[in-house]
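Engineer: got a sequence here, can you model it:
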Amino acid sequence: MSDDGLRRPRLRRRRPPRDPAATMTLIAHLTELRNRVAKSLLFLVLGTVVGFLWYDHGLLTFLTEPYCALPGDLRLQPDGDCRLVVLDVFGGVLLRLKIAFIAGAVISSPFWLYQLWAFVTPGLRRNEKRYTVGFVAASSTLFALGSLLAYLTLRKGLQLLLTLAGDEVAFQLTAELYLGFVISLLVAFGLSFELPLVAVALNLVGVLEYQTLKRSRRWIFFLTIVFAAFVTPTQDPFTMLAMAGPMVLLFEIAIQIARFVDRRRAKRAAAEHFHDLDDDDASPLDAAPSQLDAAPTPFDDLRRQDSPADDPAHSRG
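Structural biologist: Sure, this is the predicted structure:
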């Protein structure tokens, strides 16, 4: 039989065996980071395409609704219509791309957040990897709730800022400045609601304890109010309190979750103190010497009975 008639077996590339110690070289870390970043960028591009197509089908109307809902005497438009002004030829194109990119980042956030957490999980223990789905779901939900709260309070805050100029002043806002203001407010609220989740994540991996959060509760609440005062683009008390109030509540929920997790972790550690040891391993006992007279023994009672000092007859002579 000729060599041409022989079929050569195909060589398949096998994945390298997984290291049980979860150790990786620097090249492996960089390769993993490159793959995760590439997948995140792919989801971000797809989300941007969706945002670009959604721009004319409700996205722009959704962003301009708080401004258009204001009283007509605040807007300088003779026909009573609600329109934003663009002062540049390429301003409309750049504005659409900017809004599409931000909308794409929000739409694809569950996917690139999963890639971020998947890059971190190899360095975690097995019981810590199960929080991946919960972390992605909770972070996406909190960001959406923060953005929704910002959108609901946007009209009141915008009306308060515009009415401070007086009744003789009417506004003609540009699309770039107004939409940039709205997007920055939505993103600020969304990211701010993620901070309590970071505290919970640090507690779950054992970095931040409940006692630390309990001792720092007052400082956390105070710094939350200061943070809301600096982060809110409107700088008005109404928007600041709208951000600080839910954040304080979320931080209190995070502290109580840390309390439950630490209490459960302490009970598990007390129940499984010696269960993980092999038969050949030494128990973690205290090897320091102790004093012999630290505790009474049965021989002390016998010695006390035989002592002549305790005999009443002997004491009377």
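
Engineer: can we go C-alpha only for contacts and neighbour counts from here?
Structural biologist: Will do.

Engineer: what about L164, how many residues close to it?
Structural biologist: 9 (other CA atoms under 10 Å).

Engineer: what about F135, how many neighbours?
Structural biologist: Count around F135 with other CA under 10 Å applied: 19.

Engineer: structure for this one too, so we can compare:
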Amino acid sequence: MSENKAKDLIESIKNKGKSLEAEMSFFDHIDVLRKHLLRGLAVVTLLTCVAFYYSDFIWSKIIMGPKDPTFWTYRMGCKIAAMFPSVAQDFCITKIDAKIINTEMSGQFTLQMSSCVTAGLILGVPYLLFEIWLFIKPALLDTERRSSQGFVFFASILFLLGVLFGYYFIAPWSINFLINFTVDPSIQNTFTIDSYLSTVLTLTLGTGIIFQLPVVIFILSKLGVMTPQFMRKNRRYAAVLILIVAAVVTPTADPFTMMIVAMPLFLLYELSIMISANIQKKKQKAEALFYKN
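Structural biologist: You can find the predicted model right below:
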């Protein structure tokens, strides 16, 4: 009896040692993640300081740009309207009449700080993705590591393209529509600066996130959750969803503006199908080689 108790005691000590080792391993991972986050925070803080140094340019030329009738998008719209006057006359915008006010005593200072932090985050996205990649890289197999080497590059490019597309196409047309829209002519549109900034950032960053669709499909396809057959089968539903998103993002009755927004989303969906099909093809080839050997 005592011998059995001794064996049970030894076994419990071994199990306790294994659990302690697992706990230490978990906390080691947390410590590594903390270091990656701190480095990312340091880079974002540095970029925020740089943005604060150029805050006048950021406010006057970038943030307030879509409210200026001489903005690049409006000038290009006027050129398109001159080429196709019968179908694109609404593209030419030469006047944006709206009053933007500040209602808080510390409002403008808070907005300046928040805009600089946002600029630092946007500029720091590539480095933040790089830190995420460094954190998950040791847990990947060699084949997985090789197949996802371009994760940081492609995710960063897609995010920046989405931000630029949202800033130069979606934000200007949406702001112009919202500024000029009235329920009754007797009601004058006067907007707060935080409402204006929130609209610009939401449309711009939202488009950057939407442009991450191929990256999300890549990850889901790797996990076996998404297949190209499923995406092809539900293409019609995806098309309806894309049109709904385009209609919501661009609150305008102009179908041409909506299609300008929807077209890149259609292309991203088709690109996602190609990515998923390529991953599935590689998986099938690897399985064939495995069973053959």
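
Engineer: fetch the TM-score of the aligned pair.
Structural biologist: After superposition, the two chains reach a TM-score of 0.72 (TM-score structural alignment, normalised by the length of structure 2), with 243 aligned residues with a CA RMSD of 2.7 Å.

Engineer: which non-adjacent residue is nearest L145 of structure 1?
Structural biologist: G190 (7.0 Å; CA to CA, 6 or more residues apart in numbering).

Engineer: who touches the one you found in this structure?
Structural biologist: G190 of structure 1 makes contacts with L142, F143, A144, L145, G146, S147, as judged by CA atoms under 8 Å, 6 or more residues apart in numbering.

Engineer: what helix or strand is the counterpart of it in structure 2 on?
Structural biologist: In structure 2, G190 of structure 1 lines up with G208, judged by TM-score structural alignment. G208 of structure 2 is part of helix 193-210 when elements are defined by DSSP states H and E.

Engineer: right, and the helix or strand after that helix?
Structural biologist: Assigned by DSSP H and E, the successor of helix 193-210 of structure 2 is helix 213-222.

Engineer: can you mark which positions in that next one are buried?
Structural biologist: Buried residues in helix 213-222 of structure 2, counted by 16 or more other CA atoms under 10 Å: L213, P214, V215, I217, F218, I219, S221, K222.

Engineer: count the residues that sit near the nearest residue to the third one once chain neighbours are set aside.
Structural biologist: I take that to be V215 of structure 2. Nearest residue to V215 of structure 2 in three dimensions, chain neighbours excluded: A155, at 6.4 Å (CA to CA, 6+ apart). Neighbour count for A155 of structure 2, taken as other CA under 10 Å: 22.

Engineer: please say which position in structure 1 A155 of structure 2 maps to.
Structural biologist: With TM-score structural alignment as the criterion, A155 of structure 2 pairs with S139.

Engineer: pretty sure its match sits against E194.
Structural biologist: Yes: S139 of structure 1 lies in contact with E194 (CA atoms under 8 Å); the separation is 6.2 Å.

Engineer: other residues contacting whichever strand or helix holds F62 of structure 1?
Structural biologist: Using DSSP H and E, F62 of structure 1 maps to helix 60-68. The contact list for helix 60-68 of structure 1, computed with CA under 8 Å, 6+ apart, reads C82, Y151, L154, R155, L158, L179, V182.

Engineer: so what does the fourth one match up with in structure 2?
Structural biologist: If I follow you right, that is R155 of structure 1. In structure 2, R155 of structure 1 lands on P172 (TM-score structural alignment).

Engineer: helix/strand/coil for that match?
Structural biologist: helix (DSSP: H, G, I helix; E, B strand; the rest coil).

Engineer: circling back: a helix runs through the match of A155 of structure 2, doesn't it?
Structural biologist: Yes: counting by three-state DSSP, S139 of structure 1 is part of a helix.

Engineer: please, where are all the helices along structure 2?
Structural biologist: Under the criterion DSSP state H, structure 2 carries helices at the ranges 2-53, 55-57, 72-83, 107-136, 142-147, 151-165, 171-180, 193-210, 213-222, 228-233, 235-249, 255-292.

Engineer: tabulate those helices in JSON lines, adding columns for distance to I93 of structure 2.
Structural biologist: JSON lines is the format used below for the helices of structure 2 (distance: least, CA to CA, whole Å):
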{"stretch": "helix 2-53", "distance to I93 of structure 2": "30"}
{"stretch": "helix 55-57", "distance to I93 of structure 2": "23"}
{"stretch": "helix 72-83", "distance to I93 of structure 2": "6"}
{"stretch": "helix 107-136", "distance to I93 of structure 2": "26"}
{"stretch": "helix 142-147", "distance to I93 of structure 2": "47"}
{"stretch": "helix 151-165", "distance to I93 of structure 2": "19"}
{"stretch": "helix 171-180", "distance to I93 of structure 2": "8"}
{"stretch": "helix 193-210", "distance to I93 of structure 2": "18"}
{"stretch": "helix 213-222", "distance to I93 of structure 2": "32"}
{"stretch": "helix 228-233", "distance to I93 of structure 2": "39"}
{"stretch": "helix 235-249", "distance to I93 of structure 2": "19"}
{"stretch": "helix 255-292", "distance to I93 of structure 2": "13"}
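
Engineer: what's the distance between Q211 of structure 1 and E194 of structure 1?
Structural biologist: For Q211 of structure 1, the distance to E194 of structure 1 equals 21 Å [CA to CA, to the nearest Å].

Engineer: higher neighbour count, the two?
Structural biologist: E194 (19 against 13).

Engineer: P110 of structure 1: neighbour count?
Structural biologist: 20.

Engineer: what lines up with it in structure 2?
Structural biologist: That one, P110 of structure 1, aligns with P126 by TM-score structural alignment.

Engineer: cool, R126 of structure 1 as well?
Structural biologist: Correspondence of R126 of structure 1 to structure 2, assessed by TM-score structural alignment: D142.

Engineer: what's the burial count for the equivalent of L271 of structure 2 over in structure 1?
Structural biologist: Using TM-score structural alignment, the equivalent of L271 of structure 2 in structure 1 is I253. Neighbourhood size, I253 of structure 1 [other CA under 10 Å]: 15.

Engineer: ok, now N278 of structure 2?
Structural biologist: Number of residues near N278 of structure 2 (other CA under 10 Å) recorded here: 15.

Engineer: what does W117 of structure 1 give?
Structural biologist: 17.
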